[in-house]
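Asker: predicted model and sequence below, questions to follow.
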Amino acid sequence: MEVVKWSNYLYGGNGNLAEKILWRLSQHSEDLEEEVLRRTTNLLDERAKCDAILARFLPSSVVRQLRSGSNVIPEMFELVTLMFTDMPDFGAYVARHPPLRATTVLAELDMLFHALLSQYAVYRVENISDSYMIASGVPVANGTQNVLEICSLAQAVMRRAPEKLSVYQELPIKVGIHSGPLAAGVIGTKKPKYCLFGNTVNIASRMCSHGISGRIQLSDSTADVARTVYPQLMLEERGWIAVKGAGEMQTFWLQF
């Protein structure tokens, strides 16, 4: 009698001991399945968060290759369009104002780009302080579409900057754009970084540094594609200018 009472206390209800053990095993199995499902869901959520963070530093296609254990082999791209932006007077501004004020300016600038980048097929390669380097056509080639994507982004930046940047009148942005071939690949293992190499990078940078605040300067190679394929992009000829490391180049202003 005592054994029966004790088994009823442990397993609940009526029935023999074997039935109660089987019932408890069944319940335990269901509990384990629920726990596994819960932990799997949490793991997938954390993985998605991790991928979102990695996507800020590496293209999503590269993240997938690295996660699968594949080596990211450097590639040559025949046509990539690069955009460099800069606030020429930011250094002098920092010297005149408290550090927190400069931080606010950079935060506003980052919010501006963050809001716009997702609307175009572009990748933010790098940004240092007030300078940004953005590309289209890597790591997935997209024909001449990269010219339209970068030019459209540049126009959006210049249109939105006056309303989104509290100091835009004092710190206007200038933009330089160039299109051409380059190589791209992941450098580093502990802190991998997607890097672009080639003279196209140098000339795109020069288009910015040789530009004028408040304007978008295009190289002739970008302008050729724009005029031929995307006539909706309105250009104005600037003329020939001396470009460091490249000699005389014909450049154009992109209207916005």
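Answerer: Structure's in. What do you need?

Asker: use CA for all of it now, contacts and neighbours both
Answerer: Will do.

Asker: now the strands for this protein?
Answerer: Applying DSSP state E to the chain gives strands spanning 75-86, 123-128, 131-136, 174-187, 193-197, 216-219, 235-243, 247-254.

Asker: pick the most buried one from those.
Answerer: Mean neighbour count (mean count of other C-alpha atoms under 10 Å) peaks for strand 216-219 among the strands of the chain, with a mean of 28.

Asker: touching, residue 211 and residue 177? I think so.
Answerer: No: using C-alpha atoms under 8 Å, residue 211 is not in contact with residue 177; the gap is 10.0 Å.

Asker: now do the shared contacts for the two.
Answerer: residue 217 (C-alpha atoms under 8 Å, 6 or more residues apart in numbering).

Asker: out of the strands of the chain, which is closest to residue 1?
Answerer: Closest to residue 1 of those, according to C-alpha to C-alpha: strand 193-197, at 73.3 Å.

Asker: which strands and helices sit next to that closest one?
Answerer: Counting contacts by 3 or more C-alpha pairs under 8 Å, 6 or more residues apart in numbering; DSSP states H and E, strand 193-197 packs against strand 174-187.

Asker: ok so, going back, compile the strands of the chain into a markdown table and extend it with columns for distance to residue 113.
Answerer: As requested, the strands of the chain are arranged in a markdown table below (distance: least, C-alpha to C-alpha, whole Å):
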| stretch | distance to residue 113 |
| --- | --- |
| strand 75-86 | 11 |
| strand 123-128 | 9 |
| strand 131-136 | 9 |
| strand 174-187 | 13 |
| strand 193-197 | 19 |
| strand 216-219 | 16 |
| strand 235-243 | 23 |
| strand 247-254 | 19 |
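
Asker: quick one: contacts for residue 88?
Answerer: Going by C-alpha under 8 Å, 6+ apart, the list of residues near residue 88 reads 171-174, 213.

Asker: from those, which is closest to residue 157?
Answerer: The closest of these to residue 157 turns out to be residue 173 (C-alpha to C-alpha; 8.9 Å).

Asker: got another, please set it beside the one above:
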Amino acid sequence: MIPSKFVFACHSLFKARLSRSISYWVFLAILTIEVVILIPSYHREEQDLLQQLENLAKAKINLIIILTQKEMKSDLWEQEITSLVDESELISGLTMYDGNGKNKQEFGNPPQLTYSDFKEEKRRTQRSPDGLYYDAALSPEYLGIDRVLIIRHNAGDIQSQLYQYIFRISILVIIIGVFVTIVTIIAVGYIVIIPILRLRDDLRLAGDALSHDRTNIELQSFQSDRQDELGEVMNAFKEMFLRVGSEIVERKKADEMSRHEQEKSEQLLLNILPKSIAKSLKEGKKNIAQKYDNVTILFADIVGFTQLSSEMSPEELVSLLNEIFSIFDRLTDRYDLEKIKTIGDNYMVVGGLPIPKADNAALVANMALDMIEELKAIEQKHQQNLRIRIGMNTGSVVAGVIGTKKFIYDLWGDAVNIASRMESHGIPGQIQVTQSTYNCLQDRYLFQERGAIEIKGKGNMLAYLLVNKKEANYYE
């Protein structure tokens, strides 16, 4: 039983266009060679068959001549020769000439070859155009008598034999051609076609793998150790794939590093600017400024920090300040507020921008109360006398980005200055707010009226101290 793999391989070979093209030209080349060989072979076969026909006729004539010469009867010779036309199937007719070329007798179907065509030649032949007759002239020297015989042979069987000969040769040529073609296809297939098909499949797999950034694949071409030109092509393909794969790995590393650096840059940008403002900057907007009619600004300052800085080492001071402000930053995220900046031990935050919020005053108030509590916990942890002074104000501001180096998102307006004055004129450990902030929060929070205080540039302003929430869990 023929193995299925062999059958499949043969099917693939005959299905391959290159294989079919090679087989076509091989078969055509064999046919061409055989035709070139067949033409002279055909003529040789024709001459051999005609020679055999002529030899049979000559043998009979020679026998008659020998027998009649023994009896010395020339008329008997002519009579016997004449009888050959009637009795022999080989001879269709003949013409007899004397030594001077005079036509002595004609019998049967006279030959087309004449004495004038023959002349002094010892032997002359001619075949009729239809191939049915073959004329042969015999000289006196050949016959041994003073006569010239031109014999017309029946050559009809010769033509049929030639057709059979051509048929046999053609069948043989086709068999040889098919056999050689099949052998060539199989040989070329296993040497060239199948490796090329494998290389084609490997190219497809490699292309698919590289398009998906995969380089750890097994390819059939990589297993080849051929030392011919096709092996060189496979080795070149392997080198190309490995090089491209290596470049893809390097590119992925570079992309990953670039992405990581971009994320770091974006995170740094978001640490400086609100998300919507950072997006506007990345989109190419240069002048970013907007007015907000209702925001709440908070300023916080650590009381006695200057004296504390003289009592601590720089590392301890920075570590403590970083711990405090990191807690404040988490509170900012918790209440979805926007940290504006820190200056020394001063912390500034605002609610209601860049996305306006109707309850921004309450959110800032909750953060302020939490800041007081968180600082108490830090005070107990470090056994330091830490108190914070907080000021709040609600009003309209203009917010925007200034500068091209170390730029900052900042606020401007009278509401900012008043919030800063609420902090600087406040009481340590207390949250001092303006009348506008009080009006926003009085229904939900507990306040203690402080009364009018002198504010630089504003005169006397009524201020309140935020004590707590009226409802313990409100806005938590």
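Answerer: Perfect, I can see it now. Nothing here was measured: the structure is a model prediction, and the numbers come from that model.

Asker: if we can go back for a sec, of the strands of structure 1, which is nearest residue 55 of structure 1?
Answerer: Nearest to residue 55 of structure 1 among these is strand 123-128 (9.7 Å), distances taken as C-alpha to C-alpha.

Asker: name the surrounding residues that touch that closest one.
Answerer: 57, 59, 117, 132-136, 138, 194-195.

Asker: ok, now stretch 50-62 of structure 1?
Answerer: 63, 72, 123, 125, 139, 192-194.

Asker: ok, 7 Å please
Answerer: The contact list for stretch 50-62 of structure 1 (C-alpha atoms under 7 Å, 6 or more residues apart in numbering) reads 63, 72, 193-194.

Asker: and residue 24 of structure 1? What does it align with in structure 2?
Answerer: Alignment note (TM-score structural alignment): residue 24 of structure 1 maps to residue 203 of structure 2.

Asker: same question, residue 48 of structure 1
Answerer: Counting by TM-score structural alignment, residue 48 of structure 1 corresponds to residue 263 in structure 2.

Asker: report how many residues lie close to that match.
Answerer: Residue 263 of structure 2 has 12 neighbouring residues, counting by other C-alpha atoms under 10 Å.

Asker: what's the answer for the one 5 residues further on, then?
Answerer: The number of residues packed near residue 268 of structure 2 is 11, by other C-alpha under 10 Å.

Asker: ok, it to residue 262 of structure 2 distance?
Answerer: Noted for residue 268 of structure 2: a distance of 10 Å to residue 262 of structure 2, by C-alpha to C-alpha, to the nearest Å.

Asker: aligned partner of residue 223 of structure 1 in structure 2?
Answerer: In structure 2, the residue equivalent to residue 223 of structure 1 is residue 438, according to TM-score structural alignment.

Asker: then residue 188 of structure 1?
Answerer: Residue 188 of structure 1 maps onto residue 403 in structure 2, by TM-score structural alignment.

Asker: again, but for residue 108 of structure 1
Answerer: Under the alignment (TM-score structural alignment), residue 108 of structure 1 pairs with residue 323 of structure 2.

Asker: what do you get for residue 201 of structure 1?
Answerer: Counting by TM-score structural alignment, the partner of residue 201 of structure 1 is residue 416.

Asker: for residue 295 of structure 2, see how far away that match is.
Answerer: Where residue 295 of structure 2 is concerned, residue 416 of structure 2 sits at a distance of 10 Å (C-alpha to C-alpha).

Asker: tell me the contacts of residue 409 of structure 2?
Answerer: Residues near residue 409 of structure 2 by C-alpha under 7 Å, 6+ apart: 273, 340, 400-402.

Asker: not counting sequence-adjacent ones, nearest residue to residue 233 of structure 1?
Answerer: With C-alpha to C-alpha, 6 or more residues apart in numbering as the criterion, residue 233 of structure 1 has its nearest non-adjacent residue at 6.3 Å, and that residue is residue 226.

Asker: measure that neighbour to residue 172 of structure 1 for me?
Answerer: Residue 226 of structure 1 is 25 Å from residue 172 of structure 1, by C-alpha to C-alpha.

Asker: out of the contacts of stretch 50-62 of structure 1, who's nearest residue 150 of structure 1?
Answerer: Distance to residue 150 of structure 1, by C-alpha to C-alpha, is smallest for residue 194 among these, at 18.6 Å.

Asker: tell me the contacts of the residue nearest to the closest one when sequence neighbours are not counted?
Answerer: Leaving aside its sequence neighbours, residue 194 of structure 1 sits nearest to residue 186 (C-alpha to C-alpha, 6+ apart; 4.4 Å). For residue 186 of structure 1, the contacting residues are 72, 192-195, by C-alpha under 7 Å, 6+ apart.

Asker: which residue in structure 1 aligns with residue 298 of structure 2?
Answerer: Match for residue 298 of structure 2 (TM-score structural alignment): residue 83.

Asker: OK, contacts around the nearest residue to its match once chain neighbours are set aside?
Answerer: Leaving out its chain neighbours, the residue that sits closest to residue 83 of structure 1 by C-alpha to C-alpha, 6+ apart is residue 177, at 4.6 Å. Going by C-alpha under 7 Å, 6+ apart, residue 177 of structure 1 touches 82-84, 204, 207, 217-219.

Asker: now structure 2: which of these match?
Answerer: Retained in structure 2 (both residues aligned by TM-score structural alignment, their matches' C-alpha atoms under 7 Å) from the contacts of residue 177 of structure 1: 82-84, 204, 207, 217-219.

Asker: which residues of the stretch 151-300 of structure 2 fall in helices?
Answerer: Assigned by DSSP state H, counting those that start in this stretch, the helices in the stretch 151-300 of structure 2 fall at 156-188, 194-211, 229-272, 275-282.
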